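# Got a predicted model here, sequence first, then my questions.
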Amino acid sequence: MEMKINFSGRAIRYTEDEIAAVVEAMRTADPLTQGRYMREFESAFARYQGVAPGSCFTTMNGCAALEMSAQLCRFKPGDELVIPSHTFTASAYPYLKKGAVPVWADIDPLTRVVTAESIEKALTPRTRAVVVVHLYGYVADMPEIAALCRERGILCIEDAAQAIGAEVAGRKAGSFGDMAVFSFHSHKNLTTLGEGGMLYVADPQAAAIIPALRHNGHCAYPFERPDYWKPAMGNVDIPRLGDDLLMPSNYCLGEVECALGLKLLERIDTINDEKRARALRFIDGLADFPQLQFHRVESRRHNYHLLVARMTTGTGARDRFIRAMHDEKGIKCVVQYIPLDRYDFYRRLGFGTARCPEADAFFDTMVSFPFQHWMSDAELDYMLASARDVLAGMD
């Protein structure tokens, strides 16, 4: 069967204005990294998020932002990290590299994200931090979760990689926690030429060391220099937070990517709104097939980065559905985000035990439909008609 609708790794098509912004940066940016486009993008992103100026920092990708957030946690031996088992692996392993012991939290069966209740069940006296993943573009109950973390004196990190622009309680995803991470990967609703990310840090003292932590320890000399070239063009030191020294890396995002991100911020709400409207049309078009259960949200709490459902009739039915969609209709649906405790990677590290029955049940029955923003109306209509036809044939 010829593939008619692929599960694309590219979420959006760029407008001529966005292409022009990239070309202009290619022509004029000096330097091509750590320049004015970076500063403008970071400032615009902070305004968009409604957070303090100087609290947002571009990174080469979302994982680099996670790596720095893990450093800022300053884990001590035995410190635990509560994190959903149902997420992408990059949400977890940067913290393990810094010594955290993961404790897997379960998800809500309808929203597919963690709740304050599921997090609280995983807390122990050793919990140092909680990572809340706004998976699929839906914001978890951050007012309640942030309050729980404050009450317990626990760091709260939002993995908002998939949830840019989504909102709850009048605030943007990624504005509630002590830190937040965003991704501008090729598959995201806002993407900066394949890779890119952003780190939000609420604590001004921690935020102050991010430029050096992100860029090789570069910093100013602590004294006046009569000659700008002495003792060297720039100083290098180890960033310090409290009593801890944090080794730097090079996680910078280039000026061309920053110029594109700055321009894309102008239409991210439109992209999200258009995807949500299409998702609702698709979901409502399958309302008479209850065996395929979606998470239907009309508000901006969901940006529908992905369009997922679960097959209520079990794993076998799910597999037959995906096989028929692919083999008979030429539509590539996929299954995403195996619970991390089920990967050999985490089992070999000794983290293969979890009490997350909802995460297991969802993964074993989930279907993720192709849902890139640039899909045509005809393609969406064909996918809807095909899903209806396959489901009708499974009765």
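In hand now; what should we look at? Residues are numbered from 1 along each chain as shown.
# all contacts plus neighbour counts: C-alpha atoms, from now on.
OK.
# residues in contact with residue 352?
If you count contacts by Cα atoms under 8 Å, 6 or more residues apart in numbering, residue 352 has them with 340, 341, 342, 343, 346.
# before we move on, what SS does it have?
Applying DSSP: H, G, I helix; E, B strand; the rest coil to residue 352 yields a three-state assignment of coil.
# which stretches of the stretch 101-250 of the chain form strands?
With DSSP state E, counting those that start in this stretch as the criterion, the stretch 101-250 of the chain has strands at 101-105, 127-133, 155-159, 167-168, 171-172, 179-183, 197-201, 218-219, 235-236, 240-241, 244-245.
# need the contact list for residue 3.
326, 329, 330, 331, 332.
# Could you identify the most distant pair in those residues?
329 and 332 (8.8 Å; Cα to Cα).
# sorry, back to before: out of the contacts of residue 3, who's nearest residue 238?
Once Cα to Cα is applied, the member of the contacts of residue 3 that ends up nearest residue 238 is residue 332, at 48.1 Å.
# try this one next to it:
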Amino acid sequence: MNIPFNRPYLVGRELDYIAKAHANGHLSGDGAFTRQCHAWLEQHTGTQKALLTHSCTAALEMAAILLDLEPGDEVIMPSFTFVSTANAFVLRGAVPVFIDIRPDTLNMDESLVEEAITSRTRAICVVHYAGVACDMDAIVAIARKHGLKVIEDAAQGILSTYHGRALGSIGDLAALSFHETKNVISGEGGALLINDPALVERAEIIREKGTNRSKFFRGQVDKYTWVDVGSSYLPSELIAAFLAAQLERAEEITAQRLAIWDNYHEWAAPLEQAGMVRRPVIPDDCVHNAHMYYLLLRDLDSRTQFIESMKAAGIGVVFHYIPLHSAPAGQRYGRVAGTPSHTDAASERLVRLPLWIGIEPHLDYIQDTAQQALRGIAT
């Protein structure tokens, strides 16, 4: 038996669309499939402007450039996140200020944001962990009070909502991921969502190597030239073609993943009641997208034993983030505000179960094996 942690899902039209892009004679960025993806994202998130990028990391880097950060400026963020969240700002000379997470959702603890603000703070970068929204009302209110920008790292959040609003549509800027481990995929890929209309034109320039090339192709200027800092953040039309096929079936993909998530959640309920695990918590004002199913075990030793038992049975289960504040680069470039006790605990206790469309016939085996492993740890 070999059940991987992730298996990329094909909806069926990806290769046809890639062939069509080739037949169209346009393989570089911003072709017909790119425009189709932009339209879908704008319609389904309500964002002012969506721009495909070659990764979520690239979208975050564009956001950092748009903020005009200077060396020594600070950006408040959780430490329980992927390195790209911090790296995008460190590349501009900014300092990530790490705060602790909530023990329930594992999202940034909004009650700790205000005390982390200093005279150098320029922005708050939230991370919607597992596609479950942060408390955006509280965070946006703090940002507006102090004149700060809000960036949503919504890498895991496509088609998740907060009070009915799509993740990525609430802050000033947001980044999505279409990496093969996400719900909707293009292998590598991402998107920058721009909710502040004042940032749209400059975002297009930054994405096009600092030129006004987009205006040229719209006929707004008779030639294009270098006008600002920027880089090549466009994905190829082949990536966009693959993604367009996926986006067309995004709601169906989400529904299928939610059915698997719900199956796990029902199975884990008695284990939680017995004190063996803690299940994910979804606040009432959040609708999630079943990006992942995780369990929190009692401690690091329990988690280690569990992973070893599952892997011995051919089941791919994995832990998640090493907190950025404890990483060598995190200690070099960032600083911690407060005591990240919940972050450290989650990093040691969390394990992710395999969740991908097509895994359904294996769920009984996964759950029986997991239950036996947990009982072995408890005795």
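Happy to help now that I have it. Note that the coordinates shown come from a computational prediction; the quantities given were computed from them, not determined experimentally.
# returning to that earlier point: filter the contacts of residue 352 of the first structure to the buried ones?
Among those, those scoring as buried are 340, 341, 346 (criterion: 16 or more other Cα atoms under 10 Å).
# what's the counterpart of the last one in the second structure?
Structural alignment places residue 346 of the first structure opposite residue 330 in the second structure (criterion: TM-score structural alignment).
# just the helices in the stretch 1-150 of the second structure please.
When secondary structure is read from DSSP state H, counting those that start in this stretch, the stretch 1-150 of the second structure shows helices at 14-24, 32-45, 56-66, 83-90, 136-146.
# Identify whichever of the strands of the stretch 101-250 of the first structure lies nearest to residue 52 of the first structure.
strand 197-201 (9.4 Å).
# my guess is residue 170 of the second structure meets residue 138, correct?
No: with contact defined as Cα atoms under 8 Å, residue 170 of the second structure does not count as touching residue 138 (11.8 Å).
# More neighbours: which of these two?
For residue 170 of the second structure versus residue 138, neighbours defined as other Cα atoms under 10 Å are more numerous around residue 170 (24 against 12).
# Now for the second structure: which helix has the highest residue count?
helix 250-273 (DSSP state H).
# Report the contact partners of the equivalent of residue 149 of the second structure over in the first structure.
Aligned counterpart of residue 149 of the second structure in the first structure: residue 155 (TM-score structural alignment). Counting by Cα under 8 Å, 6+ apart, residue 155 of the first structure makes contact with 73, 128, 129, 130, 149, 177, 178.
# Nearest to residue 372 of the first structure, out of the residues you listed: which one, please.
Of the contacts of residue 155 of the first structure, the one sitting nearest to residue 372 of the first structure (Cα to Cα) turns out to be residue 177, at 28.8 Å.
# Mind telling me what that closest one corresponds to in the second structure?
So residue 177 of the first structure corresponds to residue 171, using TM-score structural alignment.
# Tell me, how many residues neighbour its match?
Going by other Cα under 10 Å, the residues that sit close to residue 171 of the second structure add up to 24.
# How about it: what's its closest non-neighbour residue?
Nearest non-adjacent residue to residue 171 of the second structure, counting by Cα to Cα, 6 or more residues apart in numbering: residue 150, 4.8 Å away.
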